[in-house]
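J.: Model the structure of this input:
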Amino acid sequence: MKRRVVITGVGSVTPVGNDAATAWQNVLAGKSGIGTMTRLDPEQFSASVAAEVKDFDIEKYVERKEARKMDRFTHYALASAFMAVEDANLKIEDHNANRIGVWIGSGIGGMETFENQFETFQKRGYRRVSPFFVPMMIPDMATGQVSIYLGAKGVNSCTVTACATGTNSIGDAFKVIQRGDADAMIAGGAEAPITKMSYAGFCANTALTTNPDPKTASRPFDLNRDGFVMGEGAGIVVLEELEHALKRGAKIYAEVVGYGSTGDAHHITAPAPGGEGGARAMKIAIEDGGLSPEDIDYINAHGTSTEYNDKFETMAVKEVFGDHATKLAISSTKSMTGHLLGAAGGVEAIFTVLAIKDGILPPTINYETPDPDCDLDYVPNEARKAVVNAAISNSLGFGGHNATLAFKKYE
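T.: Predicted structure coming up:
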């Protein structure tokens, strides 16, 4: 008998707000967090817009001395995890610490730290490199620091699957609880990639939009899309075994019922033709959740605003859902948040469960010119009230990683 798993807490730091409630309100209002890049000199790059986190103060959560020993991606993870655990009203104490775990991933980890320390090394030699260089840079340090600060001593792991990281992390943590290895897991993704080399790399592989207008730069499924907008932040959820949650009177956002994870075995950056790998991930998640395709009311799409992703993801949805594809609603919240890479799946899982809980679908903004290859219902430009009994969230990453989570209204 599979143990049932529910979401009891959410926390996020995003370009559209530094907590989950604010981010959700802004997304429903169609407010974008994208602007002309301020952290780097936009004149140095082919792309000039970014979805930056604004007015974030790590010292609300961690003392300055300790914060200086962490990369920015760990700051975002810690703040989001603290908020999620507080939202869940989950007390981690000696009697339950061993049964509460952490599974937070990052696509690239501490790139900012790496760049800064390499510059120091070049100018001043190895003796001036920070002793905290390695623990600041490695991608597993977000999950490590969250575990240390919260005292969670259960399963502690880190998934690195590029842009599928956040979704894989929540899915992997879901399976930990389902099989009985933990009673609760703090899970999601964190990323701080707005750095010189990350930005240069994505410009070099022509993945980023060259549209200089922040208002229209991210336009998933629109005919005139030309690349994604780089974003940053973190999205963390508290997953809990149902009986454990009920026993302590926790509020329940939604139930996690299915998880699908596949590989394209095709190309380092391009999705498999027709979105074949993504289609399999969706099918597996739906079947794992004991659902049929017709049960799904809403999809939070990967929807990056790149030519191939949006076209192939649409093809994959048609492959999985058949006639039902035209009846379900799909949106890409990346139209407002930009693409948070390894954190995207964490933030989008939160948006998906809030859509179920509140009965409202977030829009895909900047949808102006329909693309004949993308001809489904993308909830264009305005949020929409709807009964959402079941929904899925998709994430697809470089390396051919595909991940899907299936959620259901808790009953």
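J.: CA atoms for contacts and neighbours, from now on please.
T.: OK.
J.: so how many other residues sit close to residue 369?
T.: 12 (other Cα atoms under 10 Å).
J.: Could you report the distance from it to residue 220?
T.: 11 Å (Cα to Cα, to the nearest Å).
J.: The strand or helix carrying residue 117: what's the following helix or strand?
T.: Here residue 117 sits within helix 111-124, counting by DSSP states H and E. Later in the chain than helix 111-124, the nearest helix or strand by DSSP H and E is helix 133-137.
J.: buried sites along that following helix?
T.: 133, 135-137 (16 or more other Cα atoms under 10 Å).
J.: Quick check: of these, which lies closest to residue 171?
T.: Closest approach to residue 171 among the buried residues of helix 133-137 (Cα to Cα): residue 137, at 24.4 Å.
J.: Tell me who's in contact with the closest one.
T.: By Cα atoms under 8 Å, 6 or more residues apart in numbering, residue 137 lies in contact with 71, 109-111, 113-114.
J.: Quick check: which element contains residue 330?
T.: Applying DSSP H and E, one finds residue 330 within strand 329-331.
J.: now that strand: how far from the chain's centre is it?
T.: 17 Å (Cα atoms, centre = their mean, to the nearest Å).
J.: residue ranges of the strands in the stretch 201-350 of the chain, please?
T.: Secondary structure of the stretch 201-350 of the chain (DSSP state E, counting those that start in this stretch): strands at 233-241, 254-263, 298-300, 329-331.
J.: Looking at the ones you listed, which one is packed in the most?
T.: strand 233-241 (a mean of 32; mean count of other Cα atoms under 10 Å).
J.: tell me the contacts of the residue lying closest to residue 81 once chain neighbours are set aside?
T.: Once flanking residues are discounted, residue 81 sits nearest to residue 236: 5.7 Å by Cα to Cα, 6 or more residues apart in numbering. For residue 236, the contacting residues are 10-12, 77, 80-81, 84, 104, 186-189, 346-347, 350, by Cα under 8 Å, 6+ apart.
J.: now, among these, which is nearest to residue 255?
T.: Nearest member of the contacts of residue 236 to residue 255, counting by Cα to Cα, is residue 350, at 12.0 Å.
J.: I figured the closest one hits residue 237, correct?
T.: Yes: at 7.3 Å, residue 350 counts as touching residue 237 under the criterion of Cα atoms under 8 Å.
J.: any residues in contact with both of those two?
T.: In contact with both residue 350 and residue 237: residue 10, using Cα under 8 Å, 6+ apart.
J.: Show me what the strand holding residue 330 is packed up against.
T.: strand 298-300 (3 or more Cα pairs under 8 Å, 6 or more residues apart in numbering; DSSP states H and E).
J.: Let's compare: structure for the following, please.
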Amino acid sequence: MERRRVAITGMGAVTPVGLTAPESWQAVKDGRCGVAPITAYDPAEQKVKLAAEVKGFVPEEHLGKQEARRMGRFTQFAVTAAREAMADAGFAAGEEADRCGVIVSSGIGGLSITEAEHDRGLARGWDKVSPFYIPTAISNMAAGQIAIDTGFQGMCSCPVTACAGGTNAVGDAFRYIRDGYADVMLCGGTEACVTPLAIGGFTAMRALTTTEDPDRASIPFDAERSGFVLGEGAGILLLEELEHAKRRGAKIYAEIVGYGATCDAYHMTAPRPDGSGGARAMALALQDGGVEPEQVGYINAHGTSTHLNDAGETAAVKAVFGDHACRLAISSTKSMTGHMLGAAGAVEAIFTALSLRDGFLPATIHYQTPDPECDLDVVPNTGRAADVEYALSNSLGFGGHNGSILLRKWEG
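T.: All right, here's what the predicted structure looks like:
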């Protein structure tokens, strides 16, 4: 069967640096950092004091009051971003509803709801917890609510692959359209777990930085990096079969041309030190798109600011690209957004597409101390103009999940 081409025609985002996709991208171009002291609760009794929270988001301004009450924060983000993506694309399902689907990831779902209802159960008895607890907390509900909101009646799914989930969602949606199962897909990821339990859990496993200086917290590829900063938010893309998009005169941001997904099969949380799992995902994405390594000019890295991830991802890039690794740019926008877990790959797919559209490579900000293990061009501190035809966006998740998507600049 002939492979169909897939375009990005709509975008929506709620991030620590902006409440829309354009606002978030402008902040990234400007090098603005979303890391700040935690405000969702009082972290005085915990070691970690910083997070990359979404700021100024008032659910009732984006959703009806009753709707907002019956959605967890992660779902509120996702539905808001999906509405933006739909409006941006100028699309409504209509009679095509069964050819339109939703794939939206969440790594943890409604953890804050679980924490609150657990406290309520302890205090009042377990049969007194909210009847909305389960249907608001489960991870797939963001995808389900988006389908309800849009009327999309095709496949509706939720990859729960930790920090790779957003990229898996976009990649799976790309293949679903390319292989003829749908014409339009809303895809991406969402997360909202800046909570005492999540912060405590990540702290106990020594994954988070404990610095209280926002400028030295999320510092991917820097020798002084000491863990990631937990972020929250959502990114949703509208993908469309190319001829379908052209027929209705849709604007096109970029084209998705390849996808690779692998598993390290190695450790619960640590990646393979040689980065071989991530390398295979990148190589598969290139193979899938029929693109040579030398044609890639930019990689939006997973780049979490942990020692193992950044060193392993650098090794993976060298393994795939050889001598060309030193000639391409690889930056981490997590230096600005923190790590949004299941939303990260989707938001970074948006940033990668906009990098191609605008001919601009975002920086890895707050970079000070070079690390010999991370010796590639990380676009330190200041973004730059660059005309790039192909770019990769990488995500690596606990459990050994690796995902990489290959995007091509849209020439019209």
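J.: hmm, back to that, tell me which of the contacts of residue 137 of the first structure is nearest to residue 246 of the first structure?
T.: residue 109 (35.5 Å).
J.: what lines up against the closest one once you look at the second structure?
T.: If you follow residue 109 of the first structure across to the second structure using TM-score structural alignment, you land on residue 109.
J.: Against residue 191 of the second structure, how distant is that match?
T.: Distance from residue 109 of the second structure to residue 191 of the second structure, by Cα to Cα: 7 Å.
J.: which one of the two has more residues nearby?
T.: Neighbours of residue 109 of the second structure and residue 191, each counted by other Cα under 10 Å, are more numerous for residue 191; the result is 32 against 26.
J.: hang on, the more buried one packs against residue 346?
T.: No: with contact defined as Cα under 8 Å, residue 191 of the second structure does not reach residue 346; the gap is 11.0 Å.
J.: what touches both of the two?
T.: Going by Cα under 8 Å, 6+ apart, residues that sit against residue 191 of the second structure and also against residue 346 are residue 234.
J.: Give me the buried stretch members for the longest helix anywhere in the first structure, please.
T.: Looking across the first structure with DSSP state H, the single longest helix is helix 72-88. With burial defined by 16+ other Cα under 10 Å, the residues of helix 72-88 of the first structure counted as buried are 72-85, 87-88.
J.: burial count for the nearest residue to residue 255 of the second structure once chain neighbours are set aside?
T.: Nearest residue to residue 255 of the second structure, sequence neighbours excluded (Cα to Cα, 6+ apart): residue 7, at 4.4 Å. Residues near residue 7 of the second structure, counting by other Cα under 10 Å, number 28.
J.: Tell me the counterpart of residue 7 of the second structure in the first structure.
T.: By TM-score structural alignment, residue 7 of the second structure lines up with residue 6.
J.: Could you double-check that its match lies in contact with residue 241?
T.: Yes: the pair residue 6 of the first structure and residue 241 passes the contact test of Cα under 8 Å, sitting 6.3 Å apart.
J.: The residue nearest to residue 25 of the second structure when sequence neighbours are not counted: neighbour count?
T.: Leaving aside its chain neighbours, residue 25 of the second structure sits nearest to residue 351 (6.5 Å; criterion: Cα to Cα, 6+ apart). Number of residues near residue 351 of the second structure (other Cα under 10 Å) recorded here: 25.
J.: where does residue 351 of the second structure land in three-state SS?
T.: Secondary structure, DSSP: H, G, I helix; E, B strand; the rest coil: residue 351 of the second structure is helix.
J.: Please tell me how far it sits from residue 307 of the second structure.
T.: 24 Å.
J.: Could you do residue 111 of the second structure as well?
T.: 27 Å.
J.: next one: residue 340 of the second structure
T.: In terms of Cα to Cα, residue 340 of the second structure sits 18 Å off from residue 307 of the second structure.
J.: do the same with residue 77 of the second structure
T.: For residue 77 of the second structure, the distance to residue 307 of the second structure - Cα to Cα - is 30 Å.
J.: Next: residue 276 of the second structure.
T.: 16 Å.
J.: Now name the helix or strand holding the equivalent of residue 176 of the second structure over in the first structure.
T.: Aligned against the first structure by TM-score structural alignment, residue 176 of the second structure finds its counterpart in residue 176. Using DSSP H and E, residue 176 of the first structure sits in helix 165-178.
J.: Against which helices or strands is that helix packed?
T.: strand 5-13, strand 100-105, strand 184-191, strand 233-241, strand 254-263, helix 344-358, strand 390-397, strand 401-408.
J.: Residue 22 of the first structure is nearest to which of those?
T.: strand 5-13 (9.5 Å).
J.: That closest one packs against which elements?
T.: Going by 3+ Cα pairs under 8 Å, 6+ apart, strand 5-13 of the first structure lies up against helix 20-28, helix 72-88, helix 165-178, strand 233-241, helix 242-247, strand 254-263.
J.: what angle separates the last one from strand 5-13?
T.: With axes from the mean of the first three to the mean of the last three Cα atoms, to 10 degrees as the basis, strand 254-263 of the first structure and strand 5-13 are set at 80 degrees to each other.
J.: mean distance, strand 254-263 of the first structure to its aligned residues in the second structure?
T.: Once fitted to the second structure, strand 254-263 of the first structure is off its aligned match by 0.3 Å on average (mean Cα distance after the TM-score superposition for the first structure).
J.: Now do that strand against strand 401-408, angle only.
T.: Going by the same axes, to 10 degrees, strand 254-263 of the first structure makes 160 degrees with strand 401-408.
J.: Other residues contacting strand 254-263 of the first structure?
T.: So strand 254-263 of the first structure is contacted by 4-8, 168, 171, 174, 277-278, 280-290, 353, 356-357, 400-410 (Cα under 8 Å, 6+ apart).
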